[in-house]
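Peer 1: I'll drop the sequence and a predicted model, then ask my questions.
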Amino acid sequence: MRTLYFDCFSGISGDMVIGALIDAGADPLQMEEELKKLNIDEEYTLSWGKVVKNGITSTKFDVILTSKSEQPHEHSHSHGHKHSHNGDHSHSHEHEHNHSHALHNHHGSRTYKQIVEAINEANLNESVTNMSLAIFKKIGEAEGHIHGLPLDKVHFHEVGAVDSIIDIIGAAILIEQLGIESVQSSAIPTGSGHIHIDHGIYPVPAPATLEILKGVPIASNAIRSELATPTGTAIAAVLAEKFGSLPAMTVESIGYGAGTKTFENHPNVLRIIIGEIQ
């Protein structure tokens, strides 16, 4: 069985997942074409390229919002500001202008309901649609629980942000493209300390991340920084059938996805290992 293992020794975020999948050999150009079905491609450009994190060559993936985006970039749970690394291998595309329908933006945020409609209307592959909807539902339920709102009333920046939409649906497209039949993951380190989000200063893990981590083993980690974002955590929580150490497998490909932050004593990358389990 073709299995993907998330080795989250430095946490997990949506952009790290996509970087690692591209690094493991997935085709980002095909992902980019599929994402156009959402009709929001006038709002962003995608960039990916090789970076070195503490001695490990890895792939950095970025969603760069264009001036045509009506939405302020408030990805308040992210690893800090996103930067484009235009190294020799980096790649960036300008997109044609398309009018968005289900995802038309009002007042700088999008609702869970709008995102579900857009995914259903996009005519994506069935398994990509199902994966994407399940991951968004996991985040929507967590946010709804914290804010005391039913799922269809959840209206927020984090899931509504263009980069979260791209990270989640893009990850589903690449996982399906790679022919993955099962997913496993290590325990997830959350980091520690405090972060600034829309509502003030919060402890790490942020409330939404902790809610998503219910039922998922958390690894202890002394790093005073946010290592796991809601998007990355939800991808692992929804897709992984099992959490634990690396399963016995014949390894076929390995990918390293770079995070935005750099830490002194260890590489801030997500490692994915793809192989056959007998």
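Peer 2: Alright, I've got the coordinates. Note that the structure is a prediction, hence the values are computed from the model and not measured.
Peer 1: For the rest of this, base every contact and every neighbour count on C-alpha atoms.
Peer 2: OK.
Peer 1: How many neighbouring residues does the closest residue to residue 155 other than its chain neighbours have?
Peer 2: Take residue 155 and drop its neighbours on the chain: the residue closest to it by C-alpha to C-alpha, 6 or more residues apart in numbering is residue 111, 4.3 Å away. Residue 111 has 20 neighbouring residues, counting by other C-alpha atoms under 10 Å.
Peer 1: and residue 111, what does it touch?
Peer 2: When contacts are counted by C-alpha atoms under 8 Å, 6 or more residues apart in numbering, residue 111 touches 152, 153, 154, 155, 156, 160.
Peer 1: What is the nearest of those to residue 193?
Peer 2: Distance to residue 193 across those (C-alpha to C-alpha) is lowest for residue 156, with 23.7 Å.
Peer 1: And residue 61, how close does it get to residue 128?
Peer 2: According to C-alpha to C-alpha, to the nearest Å, residue 61 stands 20 Å off from residue 128.
Peer 1: Residue 202 now?
Peer 2: From residue 202 to residue 128 the distance is 33 Å (C-alpha to C-alpha).
Peer 1: Same check on residue 233?
Peer 2: Residue 233 is 18 Å from residue 128, by C-alpha to C-alpha.
Peer 1: do the same with residue 35
Peer 2: Residue 35 is 11 Å from residue 128, by C-alpha to C-alpha.
Peer 1: tally of neighbours for residue 215?
Peer 2: 8.
Peer 1: is it fair to say it lies in a helix?
Peer 2: No - the assignment for residue 215, made by DSSP: H, G, I helix; E, B strand; the rest coil, is coil rather than a helix.
Peer 1: Distance from the host helix or strand of residue 137 to the middle of the chain?
Peer 2: Using DSSP states H and E, the element containing residue 137 is helix 126-147. Centroid separation for helix 126-147 versus its chain: 12 Å, with C-alpha atoms, centre = their mean, to the nearest Å.
Peer 1: Flag every buried residue along that helix.
Peer 2: Within helix 126-147, the residues scored as buried using 16 or more other C-alpha atoms under 10 Å are 128-129, 131-145.
Peer 1: Quick check: next helix or strand after it?
Peer 2: strand 155-156.
Peer 1: try it against this one:
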Amino acid sequence: MSVLYIEPFAGLAGDMLLSALCGLCDGYDEVIGLPEKLNLPDGKVEISTVNKNGIVCKHVKIIDLNEAAQPNGQGATTHSHSHKHTHSHDQGHSHSHNHSHAHRHLSHINDIIDKAEISDNARKIAKEIFLIIGKSESKVHDIPLEKIHFHEVSAVDSILDIVGCAVMLDTLNVEKTYSDPVCLGSGTVKTQHGVLPVPAPATADILRGIPTFKGNEPGEKTTPTGAAILQYLNPDFSVPTSAIKQSAYGPGTKDFTVANVVRVSLLASSPIEQAEMYVIETQLDDTSSEILGSDFQQQLLELGASDFYYTPIHMKKGRPGLKISVLTSPPSLEKACEFILEHTPTIGLRYYKVGKQMLSRNALEIETEYGTVKVKESIKPSGRRQRKIEYDSLREISQKLNKSVLETQELLRPLVNQNS
């Protein structure tokens, strides 16, 4: 399994990420053959070497052969109608022309992915990335998801960018991603829908919960495709101190003062994971314990809280009360706060940022003569492995054996700790 570190200091686009990921796993030959595997004969992949401010790296360029076959880059892709529109390429130039263009529904794109000669996991990754884009497009344009016409991201280049990244991520077997804040750019961009502010509305929606900054130069630095791939990876923005095993650069098509590349690195894995979290707190002295029971707690977890606890306290006027403490990730902070304000009598709460360290852990299922035992395995900083039997398994097997949970635990412990 791999740990990725992404540095989008000059922005993020699908072709930039694809180029960098191909560099990490030497996947250039595989991505060259991708149009055939996706049954997209109008797509072609070319690999070129470019120099971005002294950084020499390879660029994976997707060519739409239909556009290339026409004068001035105008092509005749399969499409039910023609119109004049402005078309924006990933971090590239914008231009207006009359041509036919493939506007596909999400179902059409999923059908292409389902029939592709790629792994099941790569299919899953690609479809989840397109779903992220689809949900944002649906929200921005107020159109049901199944009726959304993908515009720029339904073209051959975007399909191959996303599926190519999915194949590379599957090859790398990424288990954890860290990232720096994303450069957005500024100004305006010409799109199918007209002139829009940077970032485009769909890009801004996709990037919710992700730290961003505008940078010092105008232009579109991050595209919907790049944003959706990053959002799929669900990165942690508290980058740990870790050794870099390998790095690769993915260039964009434009040139800026800052080198227009994204750097993607493989980090040496560590048994200690670090995360940036928030603690939400409020005190209650006028709430029934029934309200704070299992339903309240389950809904908090469903909203993204990773932990919570209650502390008995003495409040003003000598009143006994409870302090609620909820641990949540940055993307879930707002929803968790709104839930507490909505479902308790409190009229205010506070939250603050904390660091979190966790041991790497695995969920195991171990076959024994008494049945399947679910085990949580954690890895100590020394490399020693520690295993703990899940209570549900203990309870189930104890009932089967007509023994107490403690007796069953002692019986199973040496069996689950073999070869640990």
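Peer 2: Good, I have the coordinates. For clarity, every value in this text was computed on a predicted model and none was experimentally measured.
Peer 1: care to give me the TM-score?
Peer 2: After superposition, the two chains reach a TM-score (TM-score structural alignment, normalised by the length of structure 1) of 0.84; 252 aligned residues with a C-alpha RMSD of 2.2 Å.
Peer 1: Going by distance to residue 48 of structure 1, which of the contacts of residue 111 of structure 1 wins?
Peer 2: residue 160 (22.1 Å).
Peer 1: what's the counterpart of the closest one in structure 2?
Peer 2: Residue pairing (TM-score structural alignment): residue 160 of structure 1 is matched to residue 154 of structure 2.
Peer 1: And the strands in structure 1?
Peer 2: 2-7, 44-53, 56-65, 91-92, 110-111, 155-156, 182-185, 188-189, 194-197, 200-203, 218-219, 242-243, 250-258, 269-276 (DSSP state E).
Peer 1: Residue 164 of structure 1 is nearest to which of the ones you listed?
Peer 2: strand 56-65 (9.1 Å).
Peer 1: quick one: that closest one to strand 44-53, angle?
Peer 2: Calculated by axes from the mean of the first three to the mean of the last three C-alpha atoms, to 10 degrees, strand 56-65 of structure 1 forms an angle of 160 degrees with strand 44-53.
Peer 1: quick one: buried residues of strand 56-65 of structure 1?
Peer 2: The neighbour-count check on strand 56-65 of structure 1 (16+ other C-alpha under 10 Å) flags 57, 58, 59, 60, 61, 62, 63, 64, 65 as buried.
Peer 1: isn't residue 42 of structure 1 right up against residue 66?
Peer 2: Yes - taking C-alpha atoms under 8 Å as the definition, residue 42 of structure 1 is a contact partner of residue 66 at 7.3 Å.
Peer 1: What about the aligned partner of residue 191 of structure 2 in structure 1, how many residues nearby?
Peer 2: When structure 1 is aligned by TM-score structural alignment, residue 191 of structure 2 is paired with residue 197. Look at residue 197 of structure 1: counted by other C-alpha under 10 Å, it has 14 neighbours.
Peer 1: same check, this time on residue 182 of structure 1
Peer 2: Using other C-alpha under 10 Å, residue 182 of structure 1 has 18 other residues around it.
Peer 1: ditto for residue 262 of structure 2
Peer 2: 23.
Peer 1: now residue 355 of structure 2
Peer 2: Neighbours around residue 355 of structure 2, by other C-alpha under 10 Å: 10.
Peer 1: cool, residue 406 of structure 2 as well?
Peer 2: For residue 406 of structure 2, using other C-alpha under 10 Å, the count is 11.
Peer 1: And for residue 261 of structure 1?
Peer 2: 16.
Peer 1: now swap in the one 10 residues further on and tell me
Peer 2: Per other C-alpha under 10 Å, the neighbour tally for residue 271 of structure 1 reads 26.
Peer 1: try residue 220 of structure 1
Peer 2: For residue 220 of structure 1, using other C-alpha under 10 Å, the count is 12.
Peer 1: Just give the closest residue to it, not the sequence neighbours.
Peer 2: residue 189 (5.8 Å).
Peer 1: my guess is the one you found meets residue 10, correct?
Peer 2: Yes - look at residue 189 of structure 1 against residue 10 with C-alpha under 8 Å: they come within range, at 6.8 Å.
Peer 1: Please determine how far residue 412 of structure 2 is located from residue 361 of structure 2.
Peer 2: 20 Å.
Peer 1: Ignore what I typed, I meant residue 415 of structure 2.
Peer 2: From residue 415 of structure 2 over to residue 361 of structure 2 (counting by C-alpha to C-alpha), the distance is 19 Å.
Peer 1: so what's residue 195 of structure 1 up against?
Peer 2: With C-alpha under 8 Å, 6+ apart, residue 195 of structure 1 has these contacts: 201, 202, 203, 204, 206, 225, 226.
Peer 1: Quick check: the gap between it and residue 203 of structure 1.
Peer 2: 6 Å.
Peer 1: Which stretches in the stretch 301-420 of structure 2 count as strands?
Peer 2: Ranges of strands within the stretch 301-420 of structure 2 are 305-314, 320-328, 350-359, 361-368, 371-379, 385-389, based on DSSP state E, counting those that start in this stretch.
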